[in-house]
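Asker: Give me the fold of what follows.
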Amino acid sequence: MTARSDADRAASPSKLKVARRRRRLVPRGNDTLAALVALTVAVTVPVLVWPDTAPMTMLIVPLLLGSLLLGPRQLPWFVVFVMVMLMLAISAQPKITSKQVLAITILYLLCFIVLLTSFRRSRLGVAGVQGESMLVDLRDRILSQGAIPPLPEAWLTETALRSAGGTPFAGDFIVAVRAEETDRLELVVVDVSGKGEQAGTRALLLSGAFGGLLGALPPADFLPAANEYLLRQGWEEGFATAVHLSLDLVSGAFEVRTAGHPPAAQLDAGSGRWTVHEGEGPVLGLIDGAEFTTISGVLRSGDALLLYTDGMVETPRREIGLGIDRMLGQAERLLRGEFEGGADRLVDSLGSRNDDRALVLVHRR
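Answerer: Modelled structure (predicted):
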């Protein structure tokens, strides 16, 4: 055992020397670049040795891999290296035909496109695949903000979200919070100005900020604080609408406040009728010191409450009032006797595919 340890210690200095020499040739973090350079050389050699057999278009492979894997600092230099290898491949051709001229033109055009892409990526500072994974992570964080926390068995709460054009990013988002050791659910549905990917970046920021405010402030202070936060951003199109629900999970008593948002709708299980709770409050991010009225009510056994965005009820050919009537008619038909899965059924059957749609269904069993 001792002899083996002594041998390992004796070998470790030599391993360190090899590692240091390797790092001199290939600086830390440039392993991918070195591998792509080696691949480019390996692809170019057959073109130089057998110019009549190996096509120059083989250089597309390392160019494509470089555009996916390299960062904005490394990618321009790698593209220049590929262009140099392409020049060597051209010089090795015994005869340049019109077909080869077209292939060469396309290759240089691809190099130019990749260069432009690298300059645009420099604003983000990460490689293509890494940047995409960051966006996916941010999107997942938005969706996790809207996850409903565990509730008592007597309550069913469902959310459904669809973005314009089916893209994974939307201007509509939901934030739900239930503070520890409390019997109150705080939930807000927000519609950021714009739609789809255009509003997605603002939704990324606002979902985190509103989640922090929702759990830290009394219910009456949330919308004023959210309004002040948006005003401080100074965005040209930085307004948003919202509806905020504060629900007591023991008594069923609730408070609803709206900020330029479509009104909440409540189902009375006893009468089977829907009531629209019209509230007053300006759009968030436009008026300093805005005030928001409170609508109070109670959800009894069998009752339900709908919170939604204008994409559910508003289209270019239909006013929002008519859209609400249509939504409630669909709700009466689709939710009759079966509330589970009702949020998805309603969203899929209503609204415009060209607008973001979000809906929250709260049902007391």
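Asker: Could you use CA atoms for every contact and neighbour count after this?
Answerer: OK.
Asker: what about the helices in this structure?
Answerer: Along the chain, the segments classed as helices by DSSP state H run 2-25, 31-49, 60-69, 75-91, 98-121, 128-145, 196-216, 219-233, 320-334, 342-349.
Asker: angle of the fourth one against helix 60-69?
Answerer: What that stands for is helix 75-91. 180 degrees (axes from the mean of the first three to the mean of the last three C-alpha atoms, to 10 degrees).
Asker: And for the shortest one?
Answerer: Taking the same axes, to 10 degrees, one finds helix 342-349 and helix 60-69 inclined to each other by 130 degrees.
Asker: For helix 342-349, name the packing helices and strands.
Answerer: Where contact means 3 or more C-alpha pairs under 8 Å, 6 or more residues apart in numbering; DSSP states H and E, helix 342-349 is packed against strand 155-162, helix 320-334, strand 357-364.
Asker: run this one through as well so I can compare:
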Amino acid sequence: MRPDASPGRAAEGPGPVPAPAAGSDLFPPHAVIRLLTCAEPQSLLHTAMRIGVAGVDAVSGVICLVQDDGWLRPTTAVNYSDEILDRFRLIPPDSPLPAARAVRERRAVYQAAEELSGDFPDIRALREPRINFAAIPLLVDERCLGSIVLRIDRPWPPGSEWSLALSAVAAVCAHRLEHLLSVGVDSVPGGGLDTAVELLESRARAARLELAMSGAETGAFDWDFTSGRLVWDERLCRLFGMRPEDFDEKDTTYYNAIHPDDRSAVNRAVRESRRTGGDYRATYRIVRSDGRVRRLDARGRVFRDMTGRPARMVGIAQDVTEEWERKEREDHRKNLVLEVTGALSDAISVSDVVTAMTRTMLPALGADAVVLYVEEDGHLWPAGVQGYSEEATRRMSAAAAFPGSPVRRALEEGHPLFYEDRAACLADFPEEVFSPGEHHHSWVVLPLIAAHRVVGGCVISHTAPHRFSPDDRTLVAALAGILTQAMERARLFDQRRWQMTELQRVMLPRHLPVLPDLAVSARYLPASRGMEVGGDWYDLLPLPSGRVGVVIGDVQGHSATAAAVMGQLRTALRAYTAEGHEPATLMEHSNRLLCELDTDLFATCCYAEIDPVDGTVEMVRAGHPVPLRIDAEGRAAEKDVPGGVPLGLDPGSEYPVHRAELPPGEALLLFTDGLVENRGGDYAENVARLADRVSRWNAARGSRYNGVIADARRELELLADEIVAPPGDRTPREDDVAVLLVRRCPDSRNPTARSARWHAAGGNLAEVHEVRRALGRQVRAWGLRERAADTELLAAELLSNAALHADGDIDLTVRLEDGTLRVEVFDTNHYRPRVVPVDEETGEAAEPGVSGRGMHLVQEWADRWGWEPRGDRKAVWFEVTEKHPAPRRP
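Answerer: Predicted coordinates:
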């Protein structure tokens, strides 16, 4: 064949290359012998490729075989990258490439690379002027099996001897390949070049894998499924901890080396790849003969035989233990940071931050104790402590005040301090004041600094020496930043919440008055979460009549508006009670007031007016929880008290009055709904549980009324604490809680007060006269004989005035306390009583047309007297004292 037999431009350069010397590998007799002795297609193509490349000193080469559909597929290559082979893994029959042209034209093709650059502009190598290609067809008679393509980086064409030699190599290779393929596929239905290509591909891929693994710690395997023989190279044997000569090439040995927990997964992956004939991929642990556990990542490809059954798997396995452990550490660190971030993001207060650290950071760092400092006005004080004794906490708190303390040094240097044992810590802080606790042996000191401003500090300690790895130090630095932000947010929240809580407390009574014959205790707790102030309130209102008004209420919502409405209601209630309104009237006035305040809020309220002397109670309720009644034995039960709608809904609402008696030793428990309401809970069941808890607590303490008021007051204080914050209960409060406890407890050893009351119909003088006489009898029965007549006379004057000038009913009350007798007469006349001057000689009224001298007598004979409006009524009262002598009668 002549060099110029093919069209195409010859590259410029020196003349033809000299013919090969006799006895070289390219000399036809030697080439023929080598090719004819190849016993299988794979070795034949590799031999032909090596002969061609070496014979003409080519840079690279490739053999392409024609498939049944006419497309060409590269099967054997030398010095071609995977990128180029993947790019041209299938070549169409009409391609301008030399491989396809040689097959189409059935002749040798010599072509310069520059002629292909227009069709493949992205391949830079084709634009180089000295690159040429030679493509020789693999012809068997008129049938073409494929082509051999050689790349030569020098001028072209070679001499005629070269062309003849290449043609001879191609012809012998083609005929030998035809023979080998016919022997191997004659019995295979549908067999042909496609099957041959698949068989040849396994060897080609194995060769490329070997090249890829040559510079890496990766081993190769070849697994024959028919025989079960598993061939490992030396590197793979070393990965499994075996010497190559000790590996018996049995797949059972391989499975036995796999960690028991991973065998089933590997077996499934192998079965699936054999079933589909696709890629194999598995990551698993192995247990080496020395007991070390390593993790391998294996990949492979299953190849089928000429019958289409899976015949073998060729692949590689790489030790990825360090990479896997590093990834696990990174994942652990990332998950931990996310966990801590999530926990601290939910932490609202400083206390929440300490709790989140105890639950997440301490276990993550393997630590045992933490103290969290907060900066305030240049001082560091412990905001939360966990795992330290009281003595250690005291010493650490005191040490933080010194400039050279560990926390102060960390803040000055701006980075965490790590001490892996006591010696390292004592070397830096030898002073006795900084001496670490005896039960702790390693420490991390974190500065908490946000935007160049000190937020606080944190000391985390271990009860044993601890080595802090680079990962530990990185993790601690990350957590310190998260903790700083959480602390800054929590501190601001606590400050704001303290301000709002103080606002709430200012609106509540600072102190409850000490009253005779009554023990009173109150508690207010803000909600555990949230910053806004609530609308819960309570109050205790001593009345001039000696009775006591107790009130508790709850304005809807949590806001400054709710607090303002609460303040207005509380002030209004105090004013209405001071005016002397009856309980029903008082609640009606409060309801109208809230309706007129131009707010969408409503309020619930419960008001009870108690006479400590006789135990009578008048109670009204506006949508508020029903009080509990606690008897003298300590048993609690819900009291049946009818009520009206909440305040602020209907200005015309009326509120029924419930009248009852509170015997000595019994108590009323008034509370807001925050004590018994929670999400998803049943209100009635919660109230029943509250009553049961109070009863059981009283029974366990043997708490019952013993007639001593001081003891009753102490017990009531303890009960109030138990109700609002039982020991061990850390359930977050979703709402504010207000509690008011009132127990009637007249001191049986020293009775201090007595009272009585009478009623007379308006205009019925007989009833008025009987009331006066009943008063005299009662006063004498109390032992005030010296002032009984005076009291009866003065009361008669007040009763007469009321009967004369008022249209409604008349009430008279008398109360004896500490030797002072107070008499009050109630009527419906709102005019102020006048003291009419009396003529000293005649004893008659000095003003013409004015009759009587009753109020003059009251002024002269009573120790004190006065009058005051009481809601829709008026009260005129006087007091006489047993110690004072009776006045001289006129």
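Asker: Need the TM-score from the superposition.
Answerer: Once superposed, chain against chain, the TM-score is 0.57 (TM-score structural alignment, normalised by the length of the first structure); 233 aligned residues with a C-alpha RMSD of 3.0 Å.
Asker: Roughly how far does the spatially most central residue of the first structure sit from residue 205 of the first structure?
Answerer: For the first structure, the residue whose C-alpha lies nearest the mean C-alpha position (C-alpha atoms, centre = their mean) is residue 139; its distance is 2.8 Å. With distances taken as C-alpha to C-alpha, to the nearest Å, residue 139 of the first structure is found 11 Å from residue 205 of the first structure.
Asker: Same question for residue 13 of the first structure.
Answerer: For residue 13 of the first structure, the distance to residue 205 of the first structure (C-alpha to C-alpha) stands at 50 Å.
Asker: sorry, back to before: need the overlap of contacts for residue 139 and residue 205 of the first structure.
Answerer: When contacts are counted by C-alpha atoms under 8 Å, 6 or more residues apart in numbering, residue 139 of the first structure and residue 205 are jointly contacted by no residue.
Asker: out of the helices of the first structure, which comes closest to residue 155 of the first structure?
Answerer: Of all the helices of the first structure, helix 342-349 sits nearest to residue 155 of the first structure, with 14.0 Å by C-alpha to C-alpha.
Asker: follow-up on the earlier one: residues contacting the residue nearest to the centre of the first structure?
Answerer: 168-169, 204.
Asker: can you tell which of the helices and strands packed on helix 342-349 of the first structure is closest to residue 296 of the first structure?
Answerer: Across these, closest to residue 296 of the first structure is strand 357-364 (C-alpha to C-alpha), at 15.4 Å.
Asker: for that closest one, packing partners?
Answerer: The contact analysis (3+ C-alpha pairs under 8 Å, 6+ apart) places strand 357-364 of the first structure against strand 155-162, strand 172-177, strand 184-192, strand 304-308, helix 342-349.
Asker: Could you say which of those is packed most deeply?
Answerer: The highest mean neighbour count among those, using mean count of other C-alpha atoms under 10 Å, belongs to strand 172-177: a mean of 27.
Asker: counterpart of it in the second structure, which residues?
Answerer: With TM-score structural alignment applied, strand 172-177 of the first structure matches the range 536-541 in the second structure.
Asker: so how far is the matching stretch off the chain centroid?
Answerer: Relative to the chain's own centre, stretch 536-541 of the second structure is displaced by 37 Å; criterion: C-alpha atoms, centre = their mean, to the nearest Å.
Asker: go on, stretch 229-245 of the first structure?
Answerer: Relative to its parent chain, stretch 229-245 of the first structure has a centroid offset of 18 Å by C-alpha atoms, centre = their mean.
Asker: end to end, how far does it reach?
Answerer: Stretch 229-245 of the first structure end-to-end distance (C-alpha to C-alpha) = 19 Å.
Asker: Quick check: the aligned residue for residue 627 of the second structure in the first structure?
Answerer: Under the alignment (TM-score structural alignment), residue 627 of the second structure maps onto residue 264 of the first structure.
Asker: quick one: contacts for its match?
Answerer: Contacts of residue 264 of the first structure by C-alpha under 8 Å, 6+ apart are 243, 256, 276-278, 305-308.
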